[in-house]
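Student: predicted model and sequence below, questions to follow.
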Amino acid sequence: MSPEVALPIFIPLLSGALSLLFWRLHTVQRFIAVVGTGSLLVTSLWLLSSVDEHGILVMQMGNWEAPFGISLVADLFATIMVILTGIIGFSVALYSLATTSRGHEAFGYFPLMHLLLAGVAGAFLTGDIFNLYVWFEVMLVASFALLILGSEKAQMEGAIKYVTLNLLSSVIFLTAVGLLYGLVGTLNMADIAQRLGQVEDNGMVDVLAVMFMVAFGIKAAAFPLFFWLPASYHTPPVAVSALFAGLLTKVGVYALFRIFTLIFTQSPGYTHEILLWGAGMTMLSGVLGATAQFEFRRILSFHIVSQIGYMILGLALYTPLAVLGGVFYILHHIIVKANLFLISGVVHRLCGSYELKRLGGLYRSHPWLAVLFLIPALSLAGMPPLSGFFAKFIVIRAGIEAEAYGVTLIALLVGLLTLYSMVKIWAEVFWKAPPEPDEDKPELASPGQRELWQMYLPIVGLALCTLFIGLNGQPIYALAESSAEQLLDPSRYIEAVMGDATKEAP
């Protein structure tokens, strides 16, 4: 029994309950947000230490042995994702102190934030496929409520697209779970992996693999059903955008990695060929959408789509180096993308707009903000020696070694177009002269020093993480390599969950 496995889920649930208890005391809610997310980060680091020392950790809920009870499982991949959840949650909580209005707090911003973090951590740690569906729905409810805070027209339009496509994904997911249970008679993922290899109906297994691929592909914003993301992620308060950009689509990517390295491993060629070209189209469609945009957060939203393609490419190639690259890319991208959204919020606070044509001159007035933008922007584009360079290099090298030249060429082209998009933002927001003031527009109140420091602090922290990964990447590389080894050897996961139990196929 390893109780520390449950802490990353328990802490945000407790923090959310305490926030509800102090519903009218906004100062207390803010304190709980910082302490709760900080505790999540600390316990996730403790969990990594435990996994590194003892191997894969399992907690059987209610002392019901697998496969009869619900298992929580922490291998290296899940633990890395939980740590990233803690980092982004803590950063967004600090940022929210300066940017969240009293009106949004009054409608439950902080309890919803904790509920979302609990759903994300639960999805990463569950070893039960139906519980994975449950945690997806927890995330959907919390994210939809956060998305419509403020009830502006653009928010409602984006929320309708967001919830419609995600509900479609949930229906496909739940249908696939039901069919899978009918086929193997269990919901425990380790037990499913054991039993599925003994199923003779390979056609049904292929159908289920495609159904899960479509369901998780929608949630990951992969081609062709990705349009809900750029239609919605630029509409909520910027702290919410950063939280979504960093974590939500990565849960879909995590589920793809988990399912296709643990359960559907018997004949990866068929499904992985679909994933390969899906990854290429996701990269290309996302980056082309970004090049056509002139609104800060919409550019960043389309780039979430394009970067998801690199992660899926790592899984699709299905070699040790490629899976390593996929894990490394997820780690790098979560930090970089959340940081870029936080920076866009500072720009909006200083200039009152996200439209590039209405911005300019910030390099002269706020040079440190310009430097802080360049670090994640150039990392996203894959410039050395930042984290994005090594992430792209590993994935592209894996593509060349696997002789997947077409999709590798797409990955290189997308990197160049990503650099173009980041240069466009730099030129419009920071380098060009500020536009002429609009006489009809009310003068924007300058933010106070305390407010700016609260916004800058998480941005600086995330930028330092990016620099650390780029300049001292060996320990991160080794961690991603060990994680990839565990993913490619599912017997270790199965043995940790099932122990000495032997199950007969139905």
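Tutor: Sure, I can see it.

Student: can we go C-alpha only for contacts and neighbour counts from here?
Tutor: Fine.

Student: where exactly do the strands run in the stretch 1-150 of the chain?
Tutor: 57-60, 71-74 (DSSP state E, counting those that start in this stretch).

Student: closest one to His333 among these?
Tutor: strand 71-74 (21.5 Å; Cα to Cα).

Student: same for that closest one, what does it pack against?
Tutor: The contact analysis (3 or more Cα pairs under 8 Å, 6 or more residues apart in numbering; DSSP states H and E) places strand 71-74 against strand 57-60, helix 109-125.

Student: check the offset of stretch 328-345 from the chain's centre.
Tutor: Offset of stretch 328-345 from its chain centre (Cα atoms, centre = their mean, to the nearest Å): 9 Å.

Student: wait, I meant stretch 88-100
Tutor: In terms of Cα atoms, centre = their mean, the centre of stretch 88-100 is found 17 Å from the chain centre.

Student: need the helices and strands packed on strand 71-74 in TSV (columns: mean neighbour count and distance to Val251).
Tutor: TSV is the format used below for the helices and strands packed on strand 71-74 (neighbours: other Cα atoms under 10 Å; distance: least, Cα to Cα, whole Å):
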stretch	mean neighbour count	distance to Val251
strand 57-60	24	20
helix 109-125	27	7
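
Student: can you put the ones you listed in JSON lines and add distance to Ala411?
Tutor: Putting those into JSON lines (distance: least, Cα to Cα, whole Å) gives the following:
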{"stretch": "strand 57-60", "distance to Ala411": "36"}
{"stretch": "helix 109-125", "distance to Ala411": "27"}
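
Student: use this one as the comparison:
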Amino acid sequence: MNPAVTLPLLIPLLAGTLSLMAWRLPRLQRWLAVAGTGGLLLAGSWLLHRVWQDGILVVQVGAWPAPFGISLVADLLGTLMVVITGLIGVAVALFSLATTGRGHQAFGYFPLLHLLLAGVVGAFLTGDLFNLYVWFEVMLVASFALLILGGEKAQMEGAIKYVTLNLLSSVIFLVAVGLLYGMLGTLNMADVARRLALLQGDGMIEVLAMMFMVAFGIKAAAFPLFFWLPASYHTPPVAVSALFAGLLTKVGVYALFRMFTLIFPHSPGYTHQILLWGAGLTMLSGVLGAAAQFEFRRILSFHIVSQIGYMLLGLALFTPLAVLGGLFYIVHHIIVKTNLFLISGIVHRLRGSYRLECLGGLYRQRPWLSVLFLVPALSLAGMPPLSGFFAKFIVIRAGLEAGAYGVTAIALLVGLLTLFSMVKIWAEVFWKASPQAGDTPPAVERGELWLMMAPVVGLALCTLFIGLYAGPLYGLAEASAEQLLDPERYIRAVLGPEGRGTP
């Protein structure tokens, strides 16, 4: 068994188990969170190095050959997502040291954090459709428990909407998996791809493609069933919001990329047309929703929806440049959106509110925080030379080259409206005078503030690095897109050159 493939999955599971064993030792739980997420980041980086050097790595669990056993598959896309998961895990764990009180910790915050990360990593590395469903359910259980920590009314209302739509998605996913197994007698992704390629023209394939599109579209918060996200992501503790904003919807986007490049690469053209206009409507509805909000985290939540549209646009266009742009956009957005939610938490800690009308004056009191906000905010809007500029530029250029002028125009308009929302936050939170003359902001200990600032600075530096030195990420995204658009490489890696399975 290749330890490089299994370690990123075992580390969060082990860290979560140790956190449960340390239930009455809160200090140990807190530092286990940092150690566990740091270990995940290191293990993911090692795996990425191995995959870059040696190609796709496969582990057959229990030494059962594919397709009879469970396969763990590490290609460039899955491995890159594991690395970003580790990075976001470290940032949220450090932020949680300063913001997670004993009340939330007593209800299992840190074990749930590790369980959620294990579910995310498992979804990125599994090579089996039923196990993908299992890891989605692990994520759903852990995220629902994190969402209701504290038990406030707003949290419970948001959690009900969140879990209802995601359970609907899971039911559609499970039914599609059952139908697929009834057709083919296998759920190994590589074997399914190989067998479906021999059945082109079967109308059932079109039905299954649409079912998977709907199931993963709900989890990705795509139009029209996205309303669960802005109804819930602003309600839990801010560290939880940041973790959700960075990772959860991206697992749905990842699943769409995996399904429609590996299993349904030759699906009828109308499926990609649906994705194309779904992407445009997702962008537009999300950004218009954000423009109507006056609560920091609700604005950011609607912008998660709008930015998902750019990622789906890359998949829908289905050209090498478009897929490259979609993957680049995913990485950029995970870093930027997590950082913006963490900054909203610092603002709340300093001023005691998320409502824009209750905020103001922070540019004069905390100029460094204002600058740190501008880095991810302007990157989200696509301003050069930050990471968002290159992400948007690649996707929009791909749209123009493919002749998709209507959706490309929507993408440009959404970029301008995103800038409007970020300027609105800047003006209300940082630039205008404090609404209460002579108000006394809540006291914040210096050590606590530095703990909150450390991950924000780190993620801002990542955004600057990707913007000023985009070559490494561009190269990774390009190589990942090449692998995705050549599904035979994945199939041969899992099943062997003769398609019979590797022990």
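Tutor: Noted; the coordinates are in hand. As the structure is a computational prediction, the values presented were derived from the model and not from experiment.

Student: TM-score for this pair?
Tutor: The TM-score (TM-score structural alignment, normalised by the length of structure 2) is 0.98; 501 aligned residues with a Cα RMSD of 1.2 Å.

Student: looking at the helices and strands packed on strand 71-74 of structure 1, spot the one closest to Arg397 of structure 1.
Tutor: Smallest distance to Arg397 of structure 1 across these (Cα to Cα): 27.9 Å, for helix 109-125.

Student: ok, back up a step: take the strands of the stretch 1-150 of structure 1 and lay them out in JSON lines including distance to Tyr133 of structure 1.
Tutor: As requested, the strands of the stretch 1-150 of structure 1 are arranged in JSON lines below (distance: least, Cα to Cα, whole Å):
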{"stretch": "strand 57-60", "distance to Tyr133 of structure 1": "18"}
{"stretch": "strand 71-74", "distance to Tyr133 of structure 1": "14"}
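
Student: quick one: which of the ones you listed is nearest Arg450 of structure 1?
Tutor: Among the strands of the stretch 1-150 of structure 1, if distance is taken as Cα to Cα, the winner is strand 71-74, at 38.9 Å.

Student: between the helices and strands packed on strand 71-74 of structure 1, which one is closest to Ala93 of structure 1.
Tutor: Among those, helix 109-125 sits nearest to Ala93 of structure 1 (Cα to Cα), with 8.4 Å.

Student: that closest one vs structure 2, average offset?
Tutor: On superposition with structure 2, the mean distance recorded for helix 109-125 of structure 1 (mean Cα distance after the TM-score superposition for structure 1) is 0.1 Å.

Student: is the residue of structure 1 most remote from its centre in a helix, a strand, or coil?
Tutor: Most distant from the centre of structure 1: Glu439, at 41.2 Å, with distances by Cα atoms, centre = their mean. Of the three states, Glu439 of structure 1 takes coil according to DSSP: H, G, I helix; E, B strand; the rest coil.

Student: give the contact list for it.
Tutor: Not one residue lies near Glu439 of structure 1 by Cα atoms under 8 Å, 6 or more residues apart in numbering.

Student: measure it to Leu168 of structure 1 for me?
Tutor: 47 Å (Cα to Cα, to the nearest Å).

Student: Trp31 of structure 2 matches what in structure 1?
Tutor: When structure 1 is aligned by TM-score structural alignment, the residue opposite Trp31 of structure 2 is Phe31.

Student: quick one: residues contacting Ala106 of structure 1.
Tutor: By Cα under 8 Å, 6+ apart, the neighbours of Ala106 of structure 1 are 23-24, 26.

Student: mind running it again at 10 Å?
Tutor: 23-26 (Cα atoms under 10 Å, 6 or more residues apart in numbering).

Student: of the residues you listed, grab the buried ones for ChimeraX.
Tutor: Of the contacts of Ala106 of structure 1, the buried ones go into a single ChimeraX selection, burial set by 16 or more other Cα atoms under 10 Å:
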select :23
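
Student: mind putting the contacts of Ala106 of structure 1 in JSON lines, distance to Thr235 of structure 1 included?
Tutor: Below are the contacts of Ala106 of structure 1 laid out as JSON lines (distance: Cα to Cα, whole Å):
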{"residue": "Trp23", "distance to Thr235 of structure 1": "25"}
{"residue": "Arg24", "distance to Thr235 of structure 1": "26"}
{"residue": "Leu25", "distance to Thr235 of structure 1": "27"}
{"residue": "His26", "distance to Thr235 of structure 1": "24"}
